[in-house]
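Trainee: Predicted structure and sequence below. I'll ask about it afterward.
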Amino acid sequence: MTLTRRHLLTAAGVAASAALVPGVAHAAGTPGRPSAQSVVDAMQPGWNLGNTFDATGADETSWGNPQVTRELIRAVKANGFNSIRIPVTWVQHLDSANVIDPAYLARVQEVVGWALAERLYVLINVHHDSWQWVMTMPTDHDAVLARFTAIWTQVAEAFRNASPRLLFESVNEPFFNGSSGDAQNATLMNELNTTFHQVVRASGGPNATRLLVLPTLHTSPDQPRVDELTATVTALGDPNLVATVHFYGFWPFSVNIAGFTRFDATVQKDLTDIFDRVHNAYVANGIPVIIGEYGLLGFDRSLNVIEQGEKLKFFEFLGYYARQQRITTMWWDNGQHLNRTTFQWSDPDLAAQIKSSWCVRSATAATDLVFVGKSAPAADQTVTLNLNGAKLTGIFDDRKRLVPGRDYVLSGDQLTFPAAALARLTGDQAYGVNAVLSARFDRGVPWKFRVITNDLPVLQSATGTTSAFKLPAAFNGDLVATMEAKYADGSYAGPQNWTSYKEFAITFSPDYAANTIALTDTFFTEVADDAPVTLTFHFWSGATVQYTVARSGGAVTGTA
């Protein structure tokens, strides 16, 4: 398990790399060595190589991503990232004696070596092992602890002489099944983190002072979990420890359920409360924080679960507030954001917004959608800008600059598009996006307005089955925001019956190209037989359209 010179820095190289960041503060009593906080500061921003080495199949491609190349690692660096988290699941590469397959370990070493060679900070961990076997610790304590110890003993030895830019993370999103409750969970979590710490430190060499990243239970930022990790870090008394939690936003907004379609005050407060909590508990007390994963949970199904403008506002504010609270963030990417073959972004505007947020605030707006009704004369449209300290310098339609006073009027933070300008922009009034206007500011990225010609959507009656029901929909340029489902007596139908608003892409899914809205088996599974359900579709223009569905066994009838 000894690493070659290809994968590791020599002892001289390790010493030479000790000055990781010019001019950073150094920890007391360790001349020439950066403090843990300085290193974590230098890691901002970070990116996750998700669904690759953490895949639970035979190799790194088993969850659909291509084999990692050195070119990909270079692309990550070229896109402005300073650190890369490489999640690793080990259990399927262990033999009966808990010995890691040498070929697999060598492959992980190779990719880590590429990243270190690009001067990236690197974080590796024990990843999906958490839900494959670590969670059985309450009922299989000794075997779990023995396997956990064996893995970290081998990993620590394999990377013992690696650059200090390499960090180890104890375990990803740990939890326990069959425990007696919070007290036992806290005890077991402390035992895992403490064992990890002891094993790595005992391996010697640079591992004696390597930065070690400790998660809370579930990597949750809830106060009790934060307090539990604080107790562990305090007891260890090691200045080279880092706390980690994950953040996927206010859950209803993150998956588009319960009517939380907008980045509103509730969603923002959830973010600030969490960032404040971990800052006050850790950063303010000399313990750096890495948000090891962040994003929106709805991305697991589609980047379109959250409306584009609302999505951009979320990430703009997240980047800004992380800077305010001195928290390092690592974007979760399971292959859906940065294409690992072409190295292009699937959503360039999202990538640009996130990258801009690392250093400056960008202006946004109450919406990025400007609707112009086709069946009525165009009317003035006014949108509130969130300037965030920026100044509007111009608005462009493609490369053509619009004329202030004629094509738009700005009064304070109120931006008005006159009816005559909208009529020109929508041209022949074909349904859908007729123009994309780019509002440019003296800092940050532009804010894009989609000018859309629309009419009231029209739904049509249909029949189908609970496993395959699609209602025909003439969207007429409009976009679905959410869907409500109620029985005749007003009670809520379908899954998550604590809310009438159903989860986007789990219970219903619009297909604009096919002109349909699918209602899923997940939705019908929790709909009563022979009890008609009134669906109310809410559209981003503000329009609402009702539709009735009734199931009888596996058959479904839909009535417009």
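Mentor: That came through fine. Note that the structure is predicted; figures quoted are calculated from it, not measured.

Trainee: Please count neighbours and contacts with C-alpha atoms only from this point.
Mentor: Fine.

Trainee: ok, now which ones touch residue 295?
Mentor: By C-alpha atoms under 8 Å, 6 or more residues apart in numbering, the residues touching residue 295 are 247, 248, 249, 331, 332.

Trainee: rerun that using 6 Å as the cut-off
Mentor: residue 248 (C-alpha atoms under 6 Å, 6 or more residues apart in numbering).

Trainee: gap between it and residue 273?
Mentor: 17 Å (C-alpha to C-alpha, to the nearest Å).

Trainee: Ok, residue 471 next?
Mentor: In terms of C-alpha to C-alpha, residue 471 sits 41 Å off from residue 273.

Trainee: adding another structure so you can compare the two:
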Amino acid sequence: MKKLLIISMLIASVETLHAQDFEPATEAVKNMGVGWNLGNTLEAHNQAAGTLDPTKSSYWGQQGLESEVCWGQVYATPELLKMIREAGFGAIRVPVTWYNHMDIDGKVNAAWMARVKEVVGYVLSQGMYCIINVHHDTGADISGKSYHWIKAQGSNYTTNKAKFKNLWNQIATEFKDYDQKLLFESYNEMLDNDNSWNYASSKNSGSYNVTKANDAYKAISDYAQSFVDAVRATGGNNVNRNLVVNTYAASCGSGSWNTHLQEPLSKLTVPTDPATNHIMVQVHDYPNIENGITSVKNEIDNMINRWNTYFISKGIPMILGEWGTANVDKGDGKTDYDVRRDVMFQFADYMVKKCKEYHVATFYWMGLSDGIFRIQPIFNQPDLAQTIVNAYHGSTSGYKYPTIADTGGVLNCLQKEKTIEWGSGITITNSAFSSFENSVKLKLTFTVTSNSSQDIQFNDGSWEHLTGVFVDGTPKGADYNPSGTVGTEYNVTVTFDQSVYNTLCQKGMIIQGSNVTIKKAVVEGTIVSGITPLVIDRPVDNTYYNLKGQRVTHPQKGIYIQNGKKIVFK
């Protein structure tokens, strides 16, 4: 028995010595440089109707590896992460959703875990820091359409504590030998049972309920502590790995419109940890910049002063894990990048510089290279990427920002071949057309899979049929019937009249049909001259989609998707 005890102590000692090589969290946030979110990929998810009860097996494990592209992004590639690193970014946050790849007992699907490891490998192989998390297992529920199993609620914590710890046990065990550049983030934007944003109980019926709010804040702190306990217990490099815990809803404490706005900061109990200085706190921020740069700067100053009061001055480092702008210009549906780029760039510059002053690492939310632009890969917002990098490094010298101009006017719109079906086709974003002059051509390579009902149908991004469409110069309306031989590969060139082209620049295209496999889809043309080809015209119909993909006519407070981007209404 005595010999076994000595051996156990030696093993523990070796593990501790190995882990002590890890830099403390206060150094990690400095060494990350400036970061970026690989958004709407590994955290994308869909819930089938009628499967919203976590006590039922049907809630769990609904998707396979295809979930990565179910929100309109493309599969992550090593080339994309290489481009981001060569642009001057030093850290990548990789949000991951797990419930749709777990069974009811909490076991993670092996293929999904392998894919997460693969993407993490893309990041680390570039020498960048990588953060992985538990993402849309938390979030805002939509009645009858979506439900998140982890909530800031005492009873929810009691019910799900074991499953949550088991999830992190599996993740941490899988990655326990990885070096210090891999960090774990506990949970994303965890809300109370009322789906309250900004602070707990903000959406309680009637008025703010202090009992419910305190219950939510305690649940957040309890989940954070369980996360730390579960990770540390797996040993290996996890003994001293840097860990990230989030405030309630990842709220940043910004604003003065309500006296409870600072509670997510003040009420978070930072977990006790056997490792010293290996925990950091994360918040998110998406301010409205419509009132001009002076107002935004004041808001940032006040917000960071609060961070300093509650965490930084106490030796607890922070990261701004998601940031951007509120995005929507009311009335025309365009983003801040489109309509007030000068203010947006001043905001980005100030945010990064101010955070760097307080050693807060920043991770921009998913723009810069978006949608099909990630296939090449190229930037569709290179000037914004340069602004962010320059704000941190003081220069963009030596960094690269490839754009559509570097492709010779060719934009690949399909990452992998796809058999199109009715209601499930290929989406080509509006920016694939608006980046070119009117002479744009869509070149398709395809095979047919059956002798009957061969059809390729062209719709705009709102599923309305297109009429002025020509295939190899012949007018086809919305439908093209190939009448091809099964297994034979065909190449056709699709062109458009002026009115259809204008629609495509606003709404993009959806290609659906039957018994056809599209192997290649390429847009070619002359790059827009006289103006930057990087300004993307957004749909003028203010179309928003919730996190389930359903169209929303009148979005309320919460998170929505518009043109593949995350839109936050506060």
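Mentor: Yep, that arrived. On a predicted model such as this, the values are computed, not experimentally measured, just so you know.

Trainee: Any idea what the TM-score comes out to?
Mentor: Once superposed, the chains reach a TM-score of 0.56 (TM-score structural alignment, normalised by the length of structure 1), with 344 aligned residues with a C-alpha RMSD of 3.5 Å.

Trainee: related to what we said a few turns ago, comparing residue 471 and residue 273 of structure 1, which residue is more hemmed in?
Mentor: residue 471 (23 against 13; other C-alpha atoms under 10 Å).

Trainee: Which strand or helix spans the more buried one?
Mentor: Per DSSP states H and E, residue 471 of structure 1 falls inside strand 469-474.

Trainee: Where in structure 2 does that strand align, residue-wise?
Mentor: Strand 469-474 of structure 1 corresponds to no residue of structure 2 when matched by TM-score structural alignment.

Trainee: following that strand, which helix or strand shows up next?
Mentor: Immediately after strand 469-474 of structure 1, counting by DSSP H and E, sits strand 480-487.

Trainee: In the biggest helix by length in structure 1, which residues are buried?
Mentor: Secondary structure of structure 1 per DSSP state H: the longest helix is helix 182-202. Using 16 or more other C-alpha atoms under 10 Å as the test for burial, helix 182-202 of structure 1 gives 185-186, 188-190, 192-201.

Trainee: What of stretch 233-242 of structure 2?
Mentor: 234, 235, 236, 237, 238, 239, 240, 241, 242.

Trainee: and what of stretch 171-185 of structure 1?
Mentor: Neighbour-count burial for stretch 171-185 of structure 1 flags 171, 172, 173, 174, 175, 176, 179, 185 (criterion: 16+ other C-alpha under 10 Å).

Trainee: Likewise for stretch 326-345 of structure 2?
Mentor: So for stretch 326-345 of structure 2, counting by 16+ other C-alpha under 10 Å, buried means 326-329, 333-340, 343-345.

Trainee: and the equivalent of residue 170 of structure 1 over in structure 2, what does it touch?
Mentor: Taking TM-score structural alignment, residue 170 of structure 1 has residue 186 as its aligned residue in structure 2. By C-alpha under 6 Å, 6+ apart, the contact set of residue 186 of structure 2 is 133, 227, 245.

Trainee: Please tell me how far the closest residue to the second one other than its chain neighbours sits from residue 77 of structure 2.
Mentor: This points to residue 227 of structure 2. Closest residue to residue 227 of structure 2 apart from its sequence neighbours, by C-alpha to C-alpha, 6 or more residues apart in numbering: residue 186 at 5.9 Å. Residue 186 of structure 2 sits 25 Å away from residue 77 of structure 2, going by C-alpha to C-alpha.

Trainee: Residue 459 of structure 2 now?
Mentor: Residue 459 of structure 2 is 29 Å from residue 77 of structure 2, by C-alpha to C-alpha.

Trainee: residues in structure 2 aligned with stretch 536-546 of structure 1?
Mentor: Taking TM-score structural alignment, stretch 536-546 of structure 1 hits no residues over in structure 2.

Trainee: so how far is the first residue of that stretch from its last?
Mentor: End-to-end distance for stretch 536-546 of structure 1, by C-alpha to C-alpha: 4 Å.

Trainee: just stretch 363-383 of structure 2 next, same as before
Mentor: This stretch, stretch 363-383 of structure 2, spans 17 Å end to end (C-alpha to C-alpha).
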